[in-house]
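A.B. asks: what's the 3D shape of this:
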Amino acid sequence: MKKSFLSYVCTFYVISLVIVFSYALTATALNSDEIRNHLGTRTPYRFKSNKDDSKINFPNCKDSKIWMVARHGTRLPSVKDIVAISTILKDLRVDILLRNRSGKGPLNKEKLQWFENWSNGIPLEQENYLTLEGQDEMILLAERMQKRFPNAIKNKYNNETFMFRYTATQRAQQSAKYFTIGLFDKKNSQQVFFEPALKVDTTLRFYKHCDRWQKQVKRNPDTYKEVALFGQSKEMNDTLLSVSKRLGLDKALTLEQVVLMYRVCGYETSWHKYTKSPWCFGFDEKSIKVLEYYEDLKKYWVDGYGHTQQAACMVMRNMFDTMSKSGRNATFLFSHSGTVLKLLTHLELYKPDSHLKGDAMDENRPWRTSDIDCFASNIAFVLFKCKDGDKILTLHQEKVVKLPMCEKKLCPLNELKKQFHNTIHNCNFTDLCSIN
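C.D. replies: Sure thing, here's the model as predicted:
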């Protein structure tokens, strides 16, 4: 596995350099502000992270423990997307170049050069691998969190103080590894012990093994009704025509083609800090928001408030157990998008006033995956020992948030336990996930 990963790093680095140098002359001419903040779950964390890493203080209180779950950093696509990129987008690229070279499209020479230089060289065996950007995300996240909570997160590793755990995936394992480099530097991070990854992890990836959720939500056609409705709407049809026109094509692209372009626009924007994906050229501010809503709808009905996410109590209970026990005072868990979104739902954060629907876009929705579930998204709970009792501070994307069930941002632990009584005492995976 080490050989494969090292080979991937070298390959990806070479590809990155080629793209950077090929596009360097035109990079300054591109304005990505209207695109980069609407890339859904493939939005890079550098656009959403909290750069203020100053120590977080409260009068008469001291940070003593931290529990944090993080989505893995920026990754490569799945096998399905890699195959689609090398077939669907490869053919589309030829059509775009032919149309625009013959003067039948609006793309200028600079943009055409981006399409000329674009290529896909991702081996199938490296599907979902953590990228160089993903490594950076984890290192920088760890450094900032340590500066904010220096008492809870010591700068010297001790097996009795720290706990690191990840799912049985390369991207989560590597995310954990680079996070520890951010905490302890490369040399000292070699001493870190990681909890063995579980093939059946009912805490970090509970939904994958929850038969009831798989049947009633994931594989239930009704779950995708609103997504399908929006995919057939006039708004989406207008978007497909708009994207086609912006690329100079003489017929409307299909929904599958445009969604793939949107996904690759996100991936390539995440991978490369200083260049722009040519597949973003088909979008303007209006069309990118339509594609963002299309993805938000799916995530809302699969992982969010569209259905009850009771099994998320598994990961939340882990937090309460950690805070209540003596011993390790810094716990870091590395998981996936589905875990983060379901936990946010369990915490009642970013809940719309009503269900998101496919017949009209909710422009003001708080449920926006570009903001709440980008690459390296994270949720942290910090225990403060205060003169008037133990209190919990909640952070999302490194920003302090007030839980709806708490009066203040710094919430008394006993009050929080009362609010999550069922989570703590009535959370049985077998009962929640068995199909009667």
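A.B. asks: Please make it C-alpha for all contacts and neighbour counts, starting now.
C.D. replies: Fine.
A.B. asks: outside of the longest strand that the chain contains, which residues touch it?
C.D. replies: With DSSP state E setting the assignment, residue counts place strand 61-71 as the longest strand in the chain. Residues from elsewhere that reach strand 61-71, judged by CA atoms under 8 Å, 6 or more residues apart in numbering: 149, 151-153, 172, 319, 322-323, 329-337, 339-340, 375-387.
A.B. asks: Which among those residues count as buried?
C.D. replies: Those of these that meet the buried threshold are 149, 151-153, 172, 319, 322-323, 329-337, 339-340, 375-386, by 16 or more other CA atoms under 10 Å.
A.B. asks: Which members of these occur in helices, if any?
C.D. replies: 172, 319, 322-323, 337, 339-340 (DSSP state H).
A.B. asks: quick check: longest helix of this protein.
C.D. replies: Every helix in the chain considered (DSSP H), the longest is helix 2-27.
A.B. asks: just curious, which of the ones in helices among the buried ones among the contacts of strand 61-71 is nearest to residue 299?
C.D. replies: In terms of CA to CA, no member of these lies closer to residue 299 than residue 337, at 9.5 Å.
A.B. asks: Tell me, how many residues neighbour the closest residue to the closest one other than its chain neighbours?
C.D. replies: Excluding the flanking residues, the one nearest residue 337 by CA to CA, 6 or more residues apart in numbering is residue 71, at 5.9 Å. Neighbours of residue 71 under the rule other CA atoms under 10 Å: 26.
A.B. asks: Residue 71 and residue 173: what is the separation?
C.D. replies: 11 Å (CA to CA, to the nearest Å).
A.B. asks: overlap in contacts of those two?
C.D. replies: residue 334.
A.B. asks: between the strand or helix carrying residue 261 and helix 2-27, how big is the angle?
C.D. replies: For residue 261, the element it lies in under DSSP states H and E is helix 255-271. Angle of helix 255-271 versus helix 2-27, following axes from the mean of the first three to the mean of the last three CA atoms, to 10 degrees, is 90 degrees.
A.B. asks: to compare against the first, here's another:
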Amino acid sequence: WPMWYEESLDGRLAPQGRRDMEQLARRMAARFPALFAARRRLALASSSKHRCLQSGAAFRRGLGPTLDFGGDEVEVEVNDSLMRFFDHCAKFVALVEENDTAMSQVNTFKEGPEMKKVLEKVASALCLPVEELNADLVQVAFLTCSYELAIKNVTSPWCSLFSEEDAKVLEYLNDLKQYWKRGYGYDINSRSSCILFQDIFQHLDKAVEESKSSKPISSPLIVQVGHAETLQPLLALMGYFKDHEPLLANNYGRQAQRKFRSGRIVPYAANLVFVLYHCDHVNASQEEYQVQLLLNERLLPFHHSNETTSTYTDLKDYYKDILENCHFKEECELPQVNVTAVDEL
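C.D. replies: The predicted structure follows:
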């Protein structure tokens, strides 16, 4: 097996990633031709990370020269406070990101019977004593297998080390990490994303107001490019993919049918789209503005109705608490430690 990966590739968008974003843009334009029509304004925001800026550029390129979004060099607004809100949330950084005990379920699973079985099989296949391997090394081999498939479309020799059952165990290990670090494990994981959730609804509110005043929509198309770590907490905030039972180190067997599968929720080029419709000929005024939600280009049913279309009013009512009472500054403040004044004793 030739080692092709170089450090210079770290954090960069792979050629396959560029193609994914260009093709996503083309499919979106075909699905929503009125939104992507010539001379409609495209507002593009991105995380400061190089791969996100490259993803945004690839998306723009995918729309082709026929769409006049102000030339090829669309102004990209770097906005880490929205796209990397987790970096700016002191409570998340201290209690989850930099807290070793926060990942206790992940570490326990690494030492558990399911991982032990995988370790023994891999050690035997490599003719190594099992003591020379650990869960992290086995995970690197599994990720190398998956990266080569995703990036180069080849079946890596590293894949031959794993059976389908081994892959399920390693998938669960990754899901455990995502669950406790970006999902439902701790409230702050999702609450830190309310700044982005509220930003989305501010854009939708503005479009509704402009439409009601018969003004042209100032930002008909807004593309924000972030990370899996941006999207996963947002979907948790909205209540999606929540299982009855939390993901734990000791319930692997019971989680075979779990909803929380990060590889399906936030795959490469994952995308969440809010589509606002202005509907004529409706029975009631609150039906005039309706919304659909697409995750990875598939309609996502709304929680409050289990339908794939909702009135904008009903959607705002359902998320009223998050929209009005989730304040990023307060949510992310570290709790003050009470210090008793010694001189009072």
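A.B. asks: Could you list the buried residues of the longest helix of the first structure?
C.D. replies: By neighbour count with 16+ other CA under 10 Å, helix 2-27 of the first structure contains the buried residues 8-9, 12, 16, 19-20, 22-23, 27.
A.B. asks: before we move on, what about stretch 34-51 of the second structure?
C.D. replies: Across stretch 34-51 of the second structure, burial judged by 16+ other CA under 10 Å covers 35-36, 40-49, 51.
A.B. asks: In TSV, list those along with secondary structure and distance to residue 243 of the second structure.
C.D. replies: Shown next, in TSV, are the buried residues of stretch 34-51 of the second structure (DSSP: H, G, I helix; E, B strand; the rest coil; distance: CA to CA, whole Å):
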residue	secondary structure	distance to residue 243 of the second structure
35	coil	36
36	coil	37
40	coil	41
41	coil	40
42	strand	37
43	strand	36
44	strand	34
45	strand	32
46	strand	31
47	coil	30
48	coil	33
49	coil	32
51	helix	32
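A.B. asks: I'd like to know which of those residues is nearest to residue 75 of the second structure.
C.D. replies: Proximity of the buried residues of stretch 34-51 of the second structure to residue 75 of the second structure (CA to CA) peaks at residue 44, which lies at 7.0 Å.
A.B. asks: Tell me the first helix or strand C-terminal of the longest strand of the first structure.
C.D. replies: helix 79-84.
A.B. asks: so that following helix corresponds to what in the second structure?
C.D. replies: Under the alignment (TM-score structural alignment), helix 79-84 of the first structure falls on nothing in the second structure.
A.B. asks: Check what contacts that helix and list those residues.
C.D. replies: 122, 124, 127-128, 260.
A.B. asks: Now residue 41 of the second structure: closest residue in space that isn't a chain neighbour?
C.D. replies: residue 69 (5.8 Å).
A.B. asks: Can you give me the distance of that neighbour to residue 220 of the second structure?
C.D. replies: Distance from residue 69 of the second structure to residue 220 of the second structure, by CA to CA: 12 Å.
A.B. asks: hey, what's in contact with both of those two?
C.D. replies: By CA under 8 Å, 6+ apart, the residues touching both residue 69 of the second structure and residue 220 are 40-42.
A.B. asks: Now for residue 290 of the second structure: which residues touch it?
C.D. replies: Shown in contact with residue 290 of the second structure (CA under 8 Å, 6+ apart): 276-279, 309-312.
A.B. asks: What about those, which are in strands?
C.D. replies: Counted as lying in strands by DSSP E, out of the contacts of residue 290 of the second structure, are 276-278, 310-311.
A.B. asks: among these, which two are most distant?
C.D. replies: Of all pairs in those, the most separated under CA to CA is 278 and 310 at 12.1 Å.
A.B. asks: With distance to residue 114 of the second structure as new columns, can the contacts of residue 290 of the second structure be given to me in JSON lines?
C.D. replies: Shown next, in JSON lines, are those (distance: CA to CA, whole Å):
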{"residue": "276", "distance to residue 114 of the second structure": "46"}
{"residue": "277", "distance to residue 114 of the second structure": "48"}
{"residue": "278", "distance to residue 114 of the second structure": "52"}
{"residue": "279", "distance to residue 114 of the second structure": "53"}
{"residue": "309", "distance to residue 114 of the second structure": "42"}
{"residue": "310", "distance to residue 114 of the second structure": "43"}
{"residue": "311", "distance to residue 114 of the second structure": "46"}
{"residue": "312", "distance to residue 114 of the second structure": "46"}
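A.B. asks: list the contacts for residue 245 of the second structure?
C.D. replies: So residue 245 of the second structure contacts nothing (CA under 8 Å, 6+ apart).
A.B. asks: One more: residue 178 of the first structure?
C.D. replies: 135-136, 138-139.
A.B. asks: any idea which element it lies in?
C.D. replies: In the assignment (DSSP H and E), residue 178 of the first structure maps to helix 170-188.
A.B. asks: which parts of that helix are buried?
C.D. replies: For helix 170-188 of the first structure, burial by neighbour count (16+ other CA under 10 Å) applies to 170-185.
A.B. asks: now, which of those sits nearest residue 96 of the first structure?
C.D. replies: Looking across those and measuring by CA to CA, the closest to residue 96 of the first structure is residue 171, at 33.7 Å.
A.B. asks: Against residue 58 of the second structure, how distant is the residue nearest to the spatial centre of the second structure?
C.D. replies: Centroid-nearest residue in the second structure, with CA atoms, centre = their mean: residue 231, separated by 2.4 Å. Residue 231 of the second structure sits 19 Å away from residue 58 of the second structure, going by CA to CA.
A.B. asks: Map residue 277 of the first structure across to the second structure for me.
C.D. replies: So, by TM-score structural alignment, residue 277 of the first structure is matched to residue 156.
A.B. asks: for residue 178 of the first structure, same thing?
C.D. replies: In the second structure, residue 178 of the first structure lands on residue 58 (TM-score structural alignment).
A.B. asks: got the residue ranges for the strands in the stretch 251-400 of the first structure?
C.D. replies: Taking DSSP state E, counting those that start in this stretch as the test, the strands found in the stretch 251-400 of the first structure are 330-335, 378-386, 389-396, 399-401.
A.B. asks: could I get those strands as a markdown table with distance to residue 111 of the first structure?
C.D. replies: Formatted as a markdown table, the strands of the stretch 251-400 of the first structure follow (distance: least, CA to CA, whole Å):
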| stretch | distance to residue 111 of the first structure |
| --- | --- |
| strand 330-335 | 37 |
| strand 378-386 | 35 |
| strand 389-396 | 37 |
| strand 399-401 | 37 |
